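Participant: model this:
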Amino acid sequence: MLEIIKDPAEIDFKYNQSDLIPAVVQDYNTKDILMVAYVNEESLKLSLEKGETVFYSRSRQEIWHKGATSGNTQKIKEIYYDCDQDTILFMVDPAGPSCHTGETSCFFRKMAVEKNKSEALKQSNIVDFLYQLILSRKAAMPEDSYTTYLFKEGIDKILKKVGEESAEVIIASKNETAEELILESADLLYHMLVLLAEKNIDPEQIRKELIERHK
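Facilitator: You can find the predicted model right below:
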């Protein structure tokens, strides 16, 4: 249940001509931007009552309870509104992917990155960088890409490769040198990330599970 800090009726929201204002949805834990939708007075009221995001669908022209059919609801942790009172920010704990494509976030296609930070980002957060790269391959399916080949072949091929690489890791572990084990482990990790992308599971969900186990 949400504690109401300020009644929406007391806020002079600047609704547009369709009586809507944009709503940005952000993951409360990861701080990732998940999606942008629209709310009207009724959907905002329902969001507060349910404790889950409720939007207004401009295409269907009706109230839309996020996840009502898919189960991918968004539990509201906090709600903010901006200085101009024309945009809402929902801080949520999502129960599943927020994007209709099955991706965790609607913003999974990167357009640009600051040059002097690009290489440092790749090195410091290489697993997340690689996963996002795999997602971009899944979306664009470029020719002459091994990742594209795996997605085209489907889940059975991906699982076969995960099995093969797992066996290679076991074999490498029996050898004396660490180099072979490092190489085979990298191969296994890559194919595991492809599998996660195929099943629409973000590595962040695994991090959360590990955190919960640690607790």
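Participant: Only C-alpha atoms from now on, for both contacts and neighbour counts.
Facilitator: Noted.
Participant: who touches E3 in this structure?
Facilitator: The neighbours of E3, taking Cα atoms under 8 Å, 6 or more residues apart in numbering as the test, come to nothing; the list is empty.
Participant: how close does C99 get to T30?
Facilitator: Here the criterion is Cα to Cα, to the nearest Å. By it, C99 lies 16 Å from T30.
Participant: And the two? Which one has more around it.
Facilitator: In terms of neighbours (other Cα atoms under 10 Å), C99 is the more surrounded of C99 and T30; the figures are 15 against 10.
Participant: now the other sequence, so there's something to compare against:
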Amino acid sequence: MSTTLDLDTLNFAKGNGLVTVVTQDAYSGAVLMVAHADREALEHTQRTGEMHYHSRSRGLWHKGGTSGNVQRMVSLTADCDQDAVLALVVPAGPACHNGTTSCFRNEALRSDVFSALDATIALRQQTPVTDGEKPSYTQRLLSDRNLRLKKLGEEAVELATACVDQDAARAAEETADLLYHALVALRAAGGSLQDVREVLASRQR
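Facilitator: As a prediction, the model looks like this:
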């Protein structure tokens, strides 16, 4: 459930009408981007439930309004000086205009490679293959049900074999392969890593 912030407590004057917004994935903890917002942007955010920012070049900016990569607000929290806001969000796609999950590239995602992998799979699913273009392996799996289920089964068997052999290094590699193929199969079924996180979180209650 989203939580609101009393905008009257923010110090907009210190930043000439703006506050800094650090946007973080509510599930993975990955830092997605840093931007600015004025009071109007934050009002739009709280009213619509989707992140709005202030761009010095284009004014009010609805994140994902054009690309579809919106960010659903979970909470807004001010820092101790009331001139910066931490926004916890659920992103619908990449945060960066370059198509990457985070504007900070690998540094922000190093502790959560699963989110980066899931975002890459989602991007492959959204990218059409043009005539004459060779699809990526992920795109082949997404378009071929029999192939992805076959590979999912093969990877599970290979992991089990590595565990029987007590081969930790190979077991780690096979686990990575299995998780990749599982995420592809989940995405093809209409799910995502976020859904898995929610299931696991519900089991901790």
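Participant: With adjacent residues omitted, what lies nearest to the residue positioned nearest the centre of structure 2?
Facilitator: Computing the C-alpha centroid of structure 2 and ranking residues by Cα atoms, centre = their mean puts P91 first, at 5.1 Å. With Cα to Cα, 6 or more residues apart in numbering as the measure, Q71 is the residue that lies nearest to P91 of structure 2, at 4.3 Å, once sequence neighbours are left out.
Participant: again with E40 of structure 2
Facilitator: Of all residues beyond its chain neighbours, the one nearest E40 of structure 2 is L60 (7.6 Å), with distances taken as Cα to Cα, 6+ apart.
Participant: One more: S102 of structure 2?
Facilitator: Excluding the flanking residues, the one nearest S102 of structure 2 by Cα to Cα, 6+ apart is L32, at 4.2 Å.
Participant: The one you found corresponds to which position in structure 1?
Facilitator: In structure 1, L32 of structure 2 lines up with L34, judged by TM-score structural alignment.
Participant: Pretty sure that match sits in a strand.
Facilitator: Yes: secondary structure assignment (DSSP: H, G, I helix; E, B strand; the rest coil) places L34 of structure 1 inside a strand.
Participant: shouldn't R72 of structure 2 be in contact with P91?
Facilitator: Yes: using Cα atoms under 8 Å as the test, R72 of structure 2 is close enough to P91 to be in contact (6.2 Å).
Participant: For structure 1, which segments are assigned as helices?
Facilitator: Remark: helices assigned in structure 1 by DSSP state H are 41-50, 115-124, 126-140, 146-153, 155-173, 178-198, 203-214.
Participant: Against A13 of structure 2, how distant is the most far-flung residue of structure 2 relative to its centre?
Facilitator: Checked against the mean C-alpha position of structure 2, the extreme residue using Cα atoms, centre = their mean is D165, at a distance of 36.0 Å. Per Cα to Cα, D165 of structure 2 is found 64 Å from A13 of structure 2.
Participant: and what of R56 of structure 2?
Facilitator: Distance of R56 of structure 2 to A13 of structure 2, given as Cα to Cα: 16 Å.
Participant: cool, and V196 of structure 2?
Facilitator: 42 Å.
Participant: neighbour-wise, which of these two wins?
Facilitator: Using other Cα under 10 Å, the more surrounded residue of V196 of structure 2 and A13 is V196, with 13 against 10.
Participant: Map the more buried one onto structure 1.
Facilitator: When structure 1 is aligned by TM-score structural alignment, the residue opposite V196 of structure 2 is R207.
Participant: V70 of structure 2 too?
Facilitator: Looking across to structure 1 (by TM-score structural alignment), V70 of structure 2 lines up with T73.
Participant: State the number of residues packed around its match.
Facilitator: Neighbours of T73 of structure 1 using other Cα under 10 Å come to 21.
Participant: same deal with L142 of structure 2?
Facilitator: For L142 of structure 2, the number of neighbouring residues by other Cα under 10 Å comes to 21.
Participant: Chain neighbours aside, what residue packs nearest to it?
Facilitator: Residue nearest to L142 of structure 2 in three dimensions, not counting chain neighbours: A188, with 5.8 Å by Cα to Cα, 6+ apart.
Participant: Next, count neighbours for that neighbour.
Facilitator: Residues contacting A188 of structure 2 under the criterion other Cα under 10 Å number 19.
Participant: on that earlier part again, distance of the match of L32 of structure 2 relative to Y149 of structure 1?
Facilitator: From L34 of structure 1 over to Y149 of structure 1 the distance is 28 Å, taken as Cα to Cα.
Participant: Who has more neighbours out of these two?
Facilitator: Taking other Cα under 10 Å, L34 of structure 1 and Y149 do not tie; L34 has more neighbours (22 against 17).
Participant: and that one, what is it in contact with?
Facilitator: 24-27, 98-99, 104-107.
Participant: are any of these buried, and which?
Facilitator: Those of the contacts of L34 of structure 1 that meet the buried threshold are 24-27, 98, 104-106, by 16 or more other Cα atoms under 10 Å.
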